[in-house]
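Colleague: Curious how this folds, go ahead:
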Amino acid sequence: MDQLQQRREDLLLLREKASKYALYGVYIASVSVIIATLLVSYFMVDAITLDGIILAQTSNIALWTVDAMPFLFAAWGQYASHRMAHEADNLVQSKTQSLREALTKADFTSKAKSDFFAKMSHELRTPINSIIGMSDLVLETNLTREQRRHVDIIKSSASGLLTLINDLLDFSKIEAGKLELEDIEFDLRDCVEKSVTLLAQQAHAKGLVLTNLIQSDVPGRLRGDPGRLRQIIINLLGNAIKFTHSGEVVLSVKKLHDDSADRVRLHVEVADTGIGISAKEQARLFQPYNQGGAATTRRYGGTGLGLTISKELAEAMSGQIGVKSQEGRGSVFWFTAEFRKPAAAVIVPAPARVDLKGLRVLVADGNIPARIALVDQLKALGMEVQSIGNGAAALQMIRAAAGSAFRFDLVLVDMFLPNLSGEELGREVMSHPDTRDTVLVILTSAGVRGDAQRLNQIGFAGYFGKPIPPENLHEALRAVMATRGMDEQERQRAGLVTKYTLSGMRRNPARLLLVEDSEVNREILLKMLSKLGYSADIAENGRAAVQAATHEDYGLILMDLHLPDISGTEAIEAIRTLTSARGKTPIVVLTAGASDEETARCRTLAVTDFLTKPVDSNVLADALKRYQITPTSATADAPLPESLAAASPGTKKPVPDAKLVEIFISEATQRLESLRDALAFDDARRAAREAHTLKSSSTYFQAGDMRDAAAQLEEMADKGNLDQAQPVLKKLEEAYARLRDSLIKK
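Modeller: Got it, this is the predicted structure:
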């Protein structure tokens, strides 16, 4: 269309020039006639006079002919130029109309093709997601080993088919020039680690070592499209694992240095020790449907679209993709991508403490298996659930319940509902004052880039792909329900709750770090934390604690003082020297008896609190609430199980936990051996540490004689008086032997 318009403008310009040149011809002809007449007059009467000029004109017919010819040619030229321009204009109009009709037809065909792919992707993904969702539910039941293997195969096959459909849909978007990217803030490390975790089992099954290395200068949070970044990484990692039979696969991420103040360029590599690629195959590796030859395709399967899509995605993110490989010696696939830096360092708040029990929920989904699976999961969380299969009926139910005691607190709607789409349903609900405060979440099996921004403006609180993994459902619902009561402008600024914002919430400063060298104490504290709804990272010594606190944001650090390399107080001192906000992280000391000197030193280092070992679960829960550490697990309010009764002091008849007993016996045996060596070499510091740990771990089993003997040895070691330690060591060994025998019998 643009070329025809340009051609038309050129022809009009040509017509103007032709008219101009014809006019010039008239001027020249007129001058020629005047000069000719004057010359004839001069030769006829020997002078240029008016009478001579009249005589020349009246007596010389040939001169008249000469005079008329220029004017005739000029007139013909003018007519010809106008005729030519008119015909050209008609031609351009005809071609323009033909092209317009062709473009209209092409747009219709392209739209029809896009609509077809969108519809088919939904129709195909919906039953596949149902298979995956129902497989998850079946896997949570009691199955035989053979049944579990069969269900795993079903789920794996469905996931593979879903990947194939996603590839074909992406490729169709690329061909149509409709590839779009999101622009949201995300946690880069979480994105990379989730990608690696997704394929870890696949690598482990082949005996491969799968590792990821992220350089320390790579920013933690960026703005861009995490889904597309993750898609490229998973594609490259999946290929590396597929074509590697032994050795390792390493994912590395580094920042490319540039002078941009608001953008970051990343360089990502996936190196493997696989079969490698010949130079000939490398030349056409990123072409559609190419997979390194027919033999490779037959042996390893796949569509050959993954690398083509990855190339387009990398280029869409202002980057490139390439490969370095030698046949038989492995490959290194790399790509670069550009992301924006966040406007400011934003800490995504964890969802408020929301009780999901008793909430009234409506599930609107036209796919029956998917609806049943979701309803069962919601009921398991204690919700009152109703379900419906079409949008118009769902809207009637929401309006009928509005204003009554049976109104819906939460509505989960499928994007492609029959009769009334999920988006249209949301607009209707948000447009009515009686239903406007309903929390809306949209579920889709065929999400499109740009959906999130539009749905956020409509008033939806959450946007998730189908099916929501059962392990994430509780967290997702707590997060969306936390938006209830928020000002609408504030909610829109915060944005939709998605899987990426959930990742950010998991990495917020509500994370815990447990620093404890005793495996028994770690196991007990982790179980306590788990039953209170928390999870924690582990550091087994002081140096590991300092390193973890340097690179991660923690809401609270639980720190043992007696550690094997550097003491707890030394670790706290190192953390307090950090210049960032991480240096001010609240620290709670765990101790079975700190000295006055240790206590005073901890106070000067701004230690927040002291918890005495053995730690009571209620005391621990109160401490975590005081420091506003929000639980993130569905078990947040669950009571401690009977198996942990042995870990709670004051119980008359503890019920030992089998795993805990096993860990205790193994650790206590090793620490007693280490204590003997320390006493033999007069190593008071080591002896004090081992005795301290034995004292605290034995307390959980209410072994008073063992605890007393260990405490006595610790006191002797602290004072440097080990001369009389052997008799006390013998008492400790005898007490341990009695405890071990009683635990084994139970």
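Colleague: contacts, neighbours, all on C-alpha from now
Modeller: Fine.
Colleague: For the biggest helix by length in the chain, which helices and strands make contact with it?
Modeller: Longest helix in the chain, counting residues (DSSP state H): helix 61-139. Judged by 3 or more C-alpha pairs under 8 Å, 6 or more residues apart in numbering; DSSP states H and E, helix 61-139 is in contact with helix 2-45, helix 145-175, helix 368-380.
Colleague: please give me the structure for this one as well, since I'd like to look at both together:
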Amino acid sequence: MAYDLAQNLAASAFVVLAYTFVVRRPEGWGNLKRQGVFGLFMGLTAVFSMMHPIHIGPGIFIDARTPLVGLTALFGGPLAAVVTAALAAAYRFSLGGAGMAAGMANPALSLAAGVGFSWWVTRGGRALRLRYLFGLGLLLAGCSLSSLLLLPNWALTVEVFDRTALPFLTMLPLGTLFLGALLLREQRHRDAELRMAESEARYRLLADNVTDMILVIRAGGEIAYVSPSVREILGHEPAEIVGRHAAALLHPDDQRPAAEAFSGLESGSPTVSVIHRIRHRDGRFLWAESSMRPARDASGAFTVVAAVRDVTERKLYEEQLHEARAAAEAGNRVKSEFLASMSHEIRTPLNGVIGFADLLLGTELTAEQRQYVALQREAGRGLLAIIGDILDYSKIEAGKLELEERGFDLHRLMRDARDLMSNAASQKGLALELALGASVPRFVRGDESRIRQILLNLLGNAVKFTERGSVLLSVGVLSADEATGVAPLRFSVSDTGTGIAPSEQSNLFQRFSQGDSSTTRRYGGTGLGLIISKQLSELMGGRIGFHSSPGIGSTFWFELPLPAAVEGKTDGKAEGRPAAAPGRRTARILLAEDVPMNQIVTSSILCKAGHMVEVAEDGEAAVEAVRTGQFDLILMDMQMPRMDGVQATTAIRGMEGGRRAVPIVALTANALPDQLQRCLDAGMNDHVTKPIERDTLLATVDRWLGMAPQVQATLLAGAQPADAHPPVPTRPDKDVVLDPATLAALADTLGEEALPRFVAGTLSELHQRIGRVLDPASPKDAGFDAHAMVSLAGNLGLVELSRLARKLQHACEQGRTDAAAALKEEVQAALARASYALGEALPGGVIPAV
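Modeller: Modelled structure (predicted):
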């Protein structure tokens, strides 16, 4: 029995070897061929086991054909099992005898059991386990015992069953478990090798075809592997790189940071990316980005896997982007300078337009004259508002707008906004109402001037687009924010206008956009009011929106988080500004201004308010006047010859005694924040922006003199008849020497008697400046005098001379000497023509200046 068992164990080893041979055969074999060959091996093994069975008693023996057929179906497939069963049955048929039928039925039943069991495992997605193999052995033992029913007689069946049942039920399951475990172990080993081979093939496919260069670097820095993409990136063959030190490929300046990043890697470290330069085979350097990740090789040694990507084009784009950004920033600086220049150039003549209109309204005028002058003043103020919108939008777009948060009286601000728009509302017959919520705090912290700007924008639009009915300005408190604890305030402006059509609502809060294309033609404006309001509210941490129903009206609202302030802690004016005190006294004021037109306008406003004014034509004269005289306030122009306003202020602040503490207010046409900040940095206390508004100037003077501001109301006399139309000014041709309309307006302002003397003085100054322009100390001085000639000639309506002087100013400032030389001659000739034209235009000629 031991000999027979050893023979069957040897047969089992042969089965495993056969299975190993078949499953590891190269891919040249198909599935059917594999099953056929494996079935042949298993069938021959079954025949061998039948030839050398295990004898368990006289005439009783057990062979391995039953487990061999069943396991062949499980591990080899149904075709292999059929081949194995057929060989076993054929051999038993050749033996003959009384038990031939039962012997042939045994492999057939084992075949059915094996195929069915294999289907059960596969269909259920079950992983093959040892207990399943033992169960298969019990099933096969039952098949063998069932085949005994085919013996010739019942007595023989009972006798054989009685002697073989127990051996079958013990040895067949154990034999099936033993042989199946060997085959299962070989199958799992084969599957693991297949998975590893597939994984290696997959990773090899990625490494060989990925555009990035894959490196495996040992702990010492030597390159253990490089992907074939090194040919496309560096021009090297992989064999030329393997074994070299990774640092040898880097640019000398990049070796140290790359080495530091490499040395900082350890097991478990996150991926580290380094941008560096790497040497190409032809000697040039490429920009590359290396992503390094720590790993372990097959032996467990520490390695680093690096993916290297060529980013040369990206670096080029970054450099181009940097250059473009630098160019854009330079463009922004140029734009800021242009805006400052534009502000100065436009605001300076507007100072005359609005200032002279204010002066004329203070004289005796007919109803018609008063109406025309008032319209002129409002047109100037409208132009000033447009300029302000453009400058504000440019500052917001460039990110240069700075908010000034301080405490202020919110109730007073709301009343002021209503009062400022009440005149415009009353002229249209509209009721302008104010509603303050009961829980709205009186004192809050925020940027008062910007909130006022939003309110006036919304109120102005409501009054403009409402023909009848009313406008309501209101403010209320919303629920407190859980994060900040601050209850936002909701400001609303509601009107009973025509409303906004749904198709046009999307155009709101867009730059240079109004409800429809006809709005600008009918009402005017830049279309910037709402977008500026939106950006201002968002800068202050709030939001803005609207509701509108066509034919019913609109409500525009904005919400701001304005924390409450302590009463008495408000400082709505700039810090350090004195509080107003009641009463008005006569003050001695020094006006430092070099342009005669501005001298006349500003002095007239101050003198009519009861002040005494001394004029200094430049900064040096202003400093000398302060040194030798006593003044209560100084109004300092920023741009003057010899010494500008900043230099003069610095000199005054450097004096000893009480003179250094005299309040200085800047008069500047440059309304940009950086220009205004220069005034404060130089030691000035405040500023008034040109063109000068009479009320603004007097309020600022009174504030710094410690006086209560005087509230003035100017009522327009009479109403414009329906058929009356204001005269439309004509724009003179650029080649016209003298514009008679400008000269006539100047005569109305100064009076017929004073006009010739004023013209003579201006001509005298023009001749002096052209003399300095023809023989300047420097191109800068020539440009300065040419700049003065622009406004001097413009005051008299000398169109040609003003135009040429401006061209000469630009040529001098830009250093175009050839063009400047030619323009000097043209300016000199234009001045001669201008003098002749003035002499012809004035009755009695020009009175020589004294």
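Colleague: care to give me the TM-score?
Modeller: Scored by TM-score structural alignment, normalised by the length of structure 1, the superposition of the two chains gives a TM-score of 0.52; 431 aligned residues with a C-alpha RMSD of 3.7 Å.
Colleague: thinking again about what came up before, tell me the most buried of the helices and strands packed on helix 61-139 of structure 1?
Modeller: helix 368-380 (a mean of 18; mean count of other C-alpha atoms under 10 Å).
Colleague: Just after that helix, pick out the following helix or strand.
Modeller: strand 384-388 (DSSP states H and E).
Colleague: What span of structure 2 is that next one aligned with?
Modeller: Structural correspondence for strand 384-388 of structure 1: residues 612-616 of structure 2, per TM-score structural alignment.
Colleague: can you check stretch 286-296 of structure 1 too?
Modeller: Under TM-score structural alignment, the match for stretch 286-296 of structure 1 is residues 509-519.
Colleague: outside of the matching stretch, which residues touch it?
Modeller: Ile500, Glu504, Gln505, Asn507, Leu508, Thr520, Thr526, Gly527, Leu528, Leu530, Ile531, Lys534 (C-alpha atoms under 8 Å, 6 or more residues apart in numbering).
Colleague: Now list the buried members of those residues.
Modeller: Buried subset of these (neighbour count, 16 or more other C-alpha atoms under 10 Å): Ile500, Gln505, Leu508, Gly527, Leu528, Leu530, Ile531, Lys534.
Colleague: if we take those, which one ends up nearest to Thr72 of structure 2?
Modeller: Among these, Gln505 lies closest to Thr72 of structure 2 (C-alpha to C-alpha), at 80.6 Å.
Colleague: list the contacts for Leu384 of structure 2?
Modeller: Leu384 of structure 2 neighbours (C-alpha under 8 Å, 6+ apart): Arg347, Leu350.
Colleague: helix/strand/coil for Ser216 of structure 1?
Modeller: coil (DSSP: H, G, I helix; E, B strand; the rest coil).
Colleague: Quick one: map it onto structure 2.
Modeller: Checking TM-score structural alignment: Ser216 of structure 1 goes with Ala438.
Colleague: Its match: what's it in contact with?
Modeller: By C-alpha under 8 Å, 6+ apart, the neighbours of Ala438 of structure 2 are Gly476.
Colleague: again with Asn461 of structure 2
Modeller: Here Asn461 of structure 2 is in contact with no residues (criterion: C-alpha under 8 Å, 6+ apart).
Colleague: any idea what it aligns with in structure 1?
Modeller: So Asn461 of structure 2 corresponds to Asn239, using TM-score structural alignment.
Colleague: neighbours of Ala101 of structure 2, just the number please.
Modeller: 19 (other C-alpha atoms under 10 Å).
Colleague: now the closest residue to Arg678 of structure 2 other than its chain neighbours: how far from Gly761 of structure 2?
Modeller: Nearest non-adjacent residue to Arg678 of structure 2, counting by C-alpha to C-alpha, 6 or more residues apart in numbering: Val646, 7.7 Å away. Distance, Val646 of structure 2 to Gly761 of structure 2, by C-alpha to C-alpha, to the nearest Å: 28 Å.
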